[in-house]
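Enquirer: Sequence first, then the predicted structure, then my questions.
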Amino acid sequence: MPPSHPVPHDKAADGAPPCRDEPSWTGGATRLRVRSETGDGPSPVLRLLLDGELDVDTAAALREDLTVLAARSTVPSLVLDLSGVTFCDLASLYTLLGICRTLPLVGIEVRLVEPSAAVRTAARRAGLATDLNLDRGGEEPPPVALP
């Protein structure tokens, strides 16, 4: 079944040059807006900036769209920037957890970065901050120095 709204276009998949701040799609009656950026560098990265409400409806649309994106993407790394999320519920946290656990199975590394206060609060209340690696703002933990 095709997604209910446009899927973000992966510029790397068709050889076109990467485009910064390209509007991509909105979900859940425009309560969640997602913009994409394709990063240059040694390893291509697709960065999706989420802005708005992340709830049971918009998270389901995001999951469907990321499934389609993963099926046609050649980008090995996906970064979900959560800094613009103004509302986050339990269903959306489990959707993010599912995304983080399943996309690596098809060769796409996923990182959640810049969680907003709404995301951090919801994750802490649900006991999922560590599972989602949000206790350090989504960044990798510092390396442990060996004696």
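Expert: Structure's in. What do you need?
Enquirer: rest of the way, CA atoms for contacts and neighbours
Expert: Noted.
Enquirer: So what touches whatever helix or strand Val119 lives in?
Expert: Element membership for Val119, per DSSP states H and E: helix 117-126. Residues outside helix 117-126 that contact it (CA atoms under 8 Å, 6 or more residues apart in numbering): 82, 85-90, 93, 129, 134-135.
Enquirer: Among the residues you listed, name the ones in strands.
Expert: Among the contacts of helix 117-126, the ones falling in strands (DSSP state E) are 82, 85-88.
Enquirer: Use this one as the comparison:
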Amino acid sequence: MPHQAGQTSDDHSAPAADRARWPGREAKLTFTVETGAFGTPMAVVHVHGPLDYGTSVRLETGIERLWERVSGGYLVLDLRQVTFCDSTGLSRLITAFTDAQRRQVALLLAALPPFLCRTLELTGLTPFLPIRDSLAQALAEAKAHSGHTGGQQPPV
């Protein structure tokens, strides 16, 4: 695991109406953020739980706090522990991607669970989003481009 110079966490419980609609489904999104000595401006966001209407705004808020820190570098979303994703969650992933492009940050989606891969395939989003099979693959890609400088977006 890379050096963890800074680590934060955040969580958000879904509203009571959502908990009633999906009883038994975990109604909490948590994430941790790693930043530090990766060799290039980079942050890794480890997302845990459902990414839905009741939780996705927290992820968006967390990502907003990272843009300046990762300018000209990488933002990796480790999605392997996402348990559910609705249209709002998909919208947040698309927003993160377009914001990253605008800010010249390479966004990589890593380790998607099978259900999320299938959802992205069915919605036609797979060709547009930079998906990597594992967190290790995403980190290796970012490290391979650690010498990248300048105002252009790192290769995706």
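Expert: Great, that's in hand. Computed from a prediction, not measured in an experiment: that's the story for all the values here.
Enquirer: on that earlier part again, which of the ones in strands among the contacts of helix 117-126 of the first structure sits closest to Leu46 of the first structure?
Expert: For these, the closest approach to Leu46 of the first structure (CA to CA) belongs to Leu82, at 14.0 Å.
Enquirer: corresponding residue for that closest one in the second structure?
Expert: Using TM-score structural alignment, the partner of Leu82 of the first structure in the second structure is Leu79.
Enquirer: In contact with the spatially most central residue of the second structure, which residues?
Expert: Nearest residue to the geometric centre of the second structure (CA atoms, centre = their mean): Leu77, 2.5 Å. By CA under 8 Å, 6+ apart, the contact set of Leu77 of the second structure is 44-47, 107-110.
Enquirer: Closest to Asp99 of the second structure out of those?
Expert: The closest of those to Asp99 of the second structure turns out to be Leu107 (CA to CA; 9.2 Å).
Enquirer: so when I look at that closest one, I'm seeing a strand, right?
Expert: Yes. Per DSSP: H, G, I helix; E, B strand; the rest coil, Leu107 of the second structure lies within a strand segment.
Enquirer: Leaving out the residues flanking it, which one is nearest to it?
Expert: Once flanking residues are discounted, Leu107 of the second structure sits nearest to Leu75: 4.8 Å by CA to CA, 6 or more residues apart in numbering.
Enquirer: same deal with Ala60 of the first structure?
Expert: Per CA to CA, 6+ apart, closest to Ala60 of the first structure is Thr95, 7.4 Å.
Enquirer: what helices or strands is the helix or strand hosting that neighbour leaning on?
Expert: Following DSSP H and E, one finds Thr95 of the first structure within helix 90-102. Applying 3 or more CA pairs under 8 Å, 6 or more residues apart in numbering; DSSP states H and E, one finds that helix 90-102 of the first structure makes contact with helix 56-72, strand 109-113, helix 117-126.
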